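Chemist: coords please:
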Amino acid sequence: MSTSSKVIPQSRVNSLFISYSRRDIGFVKRLDASLREIGIDPWIDWDDIHGAEEWRTAITKGIVGADTFVCIISPDSVESVECGKELEQAIALNKRIVPLLHRKAANIHPTLSKLNWILFRETDDFDAALQTLIEVVNTDLDYVRMHTRLLQRAGEWEGNHREDSYLLRGVDLAASEAWLYQEILRDPHPTELHKNYIAKSREAEDAHNRVVAAGEQAKHM
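Modeler: Model prediction:
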């Protein structure tokens, strides 16, 4: 199925994936309710069914489709194998990662250690921290949304043996190239898959345009 004639749709709201330990579920439920009140619908795994193929696929799709990966830091999340896997996947996909410190922990992942944390400890002002989180996730929102949409499109292309029908064309391609030119000044940076997808789309578009131009030239000979 070709999507070449459709402009990449705009997301209605910023989407978040929240990675957490079940020991922090009370805090996560409060955070979820507060975000929903302002129109943000986070992706949260409530089921605790680890290991099933369907569950792992759902987690992956949730991370790929999220504009921001929110990591709840606590001693239990730091020690959680599943939280570790989710974080590594977010890092590999160059997702925007926002750490929330809920409970003091040691042995923090190096990537998280380098980022600015939002303090959501019991002694902190929850509403003030929530406002900071909202401001962070809304920063460069158009750029981040494009990162997400292109990653999804590139994933479809990759998953369908890189068929040309999944490549970008026309206004989609022009918008994607303009987005790519911003990468030096913006975070998160594109992945290699982003870059390969846009490059292959440009190659296919140029090849198509050459064929069309040759056909037009032949008509006037």
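Chemist: rest of the way, CA atoms for contacts and neighbours
Modeler: Noted.
Chemist: quick one, strands of the protein?
Modeler: 16-19, 43-44, 68-73, 96-101, 118-119 (DSSP state E).
Chemist: ranking those by burial, who's on top?
Modeler: Counting by mean count of other Cα atoms under 10 Å, strand 68-73 has the highest mean neighbour count of the strands of the chain, with a mean of 26.
Chemist: Between strand 96-101 and that strand, find me the angle.
Modeler: In terms of direction (axes from the mean of the first three to the mean of the last three Cα atoms, to 10 degrees), strand 68-73 departs from strand 96-101 by 20 degrees.
Chemist: just checking, what packs against strand 68-73?
Modeler: The helices and strands touching strand 68-73, judged by 3 or more Cα pairs under 8 Å, 6 or more residues apart in numbering; DSSP states H and E, are strand 16-19, strand 96-101.
Chemist: Which residues does the last one contact?
Modeler: Residues outside strand 96-101 that contact it (Cα atoms under 8 Å, 6 or more residues apart in numbering) are 67-74, 90-91, 112, 115-121, 144, 187-188.
Chemist: Now the second one, please; I'll put the structures next to each other:
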Amino acid sequence: MNGFQDAFISYGRADSKAFALKLYQHLRDYGLKVWFDFENIPLGVDFQHQHLPTSFQNEFIRESLRQPPATSLNVFISYSRVDSDFVHKLNEALQMQGKTTWFDQESIPADADFQQEIYQGIEASDNFLVVLSPRSINSPYCADEVEYAASLNKRIVTVLHQAVNPADLHPELAKIQWIDFSQNEIDFATNFSQLVRTLDTDREHVSSHTKWSQRALEWQEKGNSQDLLLRGSEFAVAQNWLQTALEQNKQPAPTALQQTFIQESKQAKPVMIKPSNCGIETAPFSRSCQGIKIRLAEWRSVLMGKLLPPPVTIKPLNCGNQTALCWQPWLGIGIR
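Modeler: Next up is the predicted model:
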């Protein structure tokens, strides 16, 4: 097969050959490039094995499937199922622009908790896109999604699919100027360009907003665990983001939870672990500070699954009368 084809015709040989051939000719009349076995497979070729994937393609697909899911997305799409045709077109156009989207018909596994998946999708998305139509603005499900996005201070973007009464809009949507897609076929490209420009505005700030929101939510859900606070360079980056956002009045604004999380991180201390409680093997340890030996097998669970180098002896940096504190950047943990 040379180059790309517009269509591939699959059919059952027993009873569909005549119809498939007629369809093939009809599509060719419209100037489409169509792959049809009688046209594209030379005589004497085993067509059953003609287009099997190569070993390299198989390996590429396997490795792609092993990749973890994206921690953040560009756009969450909130809409009414009545408007599915338009939303499918919009979603495909966004993906063609390289945008990662959360679209319920593609993003929710069959056996998943539907509501939980939606909330997680909103949390992970930089932008919350609402498709406005008479059905969507009166949908309790869409209203719930809007309220949750607003509670996270997500950037909300609205596109008008069908004319609506502004008085019926959710208060969070009423204050936002929509992008008018109601003349779908005529102005779609122009309005879509405006949408992409809106989504691309201040991308670094919006992306960081999502990142620190996710970290703060996890911290809150785990009972404000000290282990989940920010430390080191990560804290410095978050603190700088927060300070810049507040000073420059950036939108979306940081949430109260994000501010509390970053402020609490400022007071965070390195995690301190006592050898007597943690199954470590120490070398003769006295006031002369001979060191601490850490065995990988005994620390695997303590370090939350992080793999360590082979057993090493770490020399304490500060040796007082009874306490030694050692800190290794690669270990990321203090040992007392």
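Chemist: how about the helices and strands packed on strand 68-73 of the first structure in a markdown table, adding distance to residue 153 of the first structure?
Modeler: Conversion of those to a markdown table gives the following (distance: least, Cα to Cα, whole Å):
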| stretch | distance to residue 153 of the first structure |
| --- | --- |
| strand 16-19 | 19 |
| strand 96-101 | 18 |
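Chemist: roughly how far apart are residue 114 of the second structure and residue 104 of the second structure?
Modeler: Per Cα to Cα, to the nearest Å, residue 114 of the second structure is found 9 Å from residue 104 of the second structure.
Chemist: Is it possible to get JSON lines of the strands of the first structure that adds distance to residue 218 of the first structure?
Modeler: Listed next are the strands of the first structure as JSON lines, based on distance: least, Cα to Cα, whole Å:
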{"stretch": "strand 16-19", "distance to residue 218 of the first structure": "53"}
{"stretch": "strand 43-44", "distance to residue 218 of the first structure": "55"}
{"stretch": "strand 68-73", "distance to residue 218 of the first structure": "51"}
{"stretch": "strand 96-101", "distance to residue 218 of the first structure": "50"}
{"stretch": "strand 118-119", "distance to residue 218 of the first structure": "64"}
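Chemist: Those: which one's closest to residue 209 of the first structure?
Modeler: For residue 209 of the first structure, the closest of those is strand 96-101, at 36.0 Å, according to Cα to Cα.
Chemist: Now that closest one on the second structure. Mean distance?
Modeler: Its matched residues in the second structure lie on average 0.5 Å from strand 96-101 of the first structure after superposition (mean Cα distance after the TM-score superposition for the first structure).
Chemist: so what corresponds to residue 171 of the second structure in the first structure?
Modeler: Per TM-score structural alignment, the equivalent position to residue 171 of the second structure in the first structure is residue 110.
Chemist: That match: neighbouring residues, count only.
Modeler: Residue 110 of the first structure is flanked by 8 other residues according to other Cα atoms under 10 Å.
Chemist: Quick check: it vs residue 87 of the first structure, distance?
Modeler: According to Cα to Cα, residue 110 of the first structure and residue 87 of the first structure sit 11 Å apart.
Chemist: circling back: nearest to residue 196 of the first structure, of the strands of the first structure?
Modeler: Nearest to residue 196 of the first structure, of all these, is strand 96-101, at 20.2 Å by Cα to Cα.
Chemist: and for that closest one, what span of the second structure is it aligned with?
Modeler: On the second structure, the counterpart of strand 96-101 of the first structure by TM-score structural alignment is residues 155-160.
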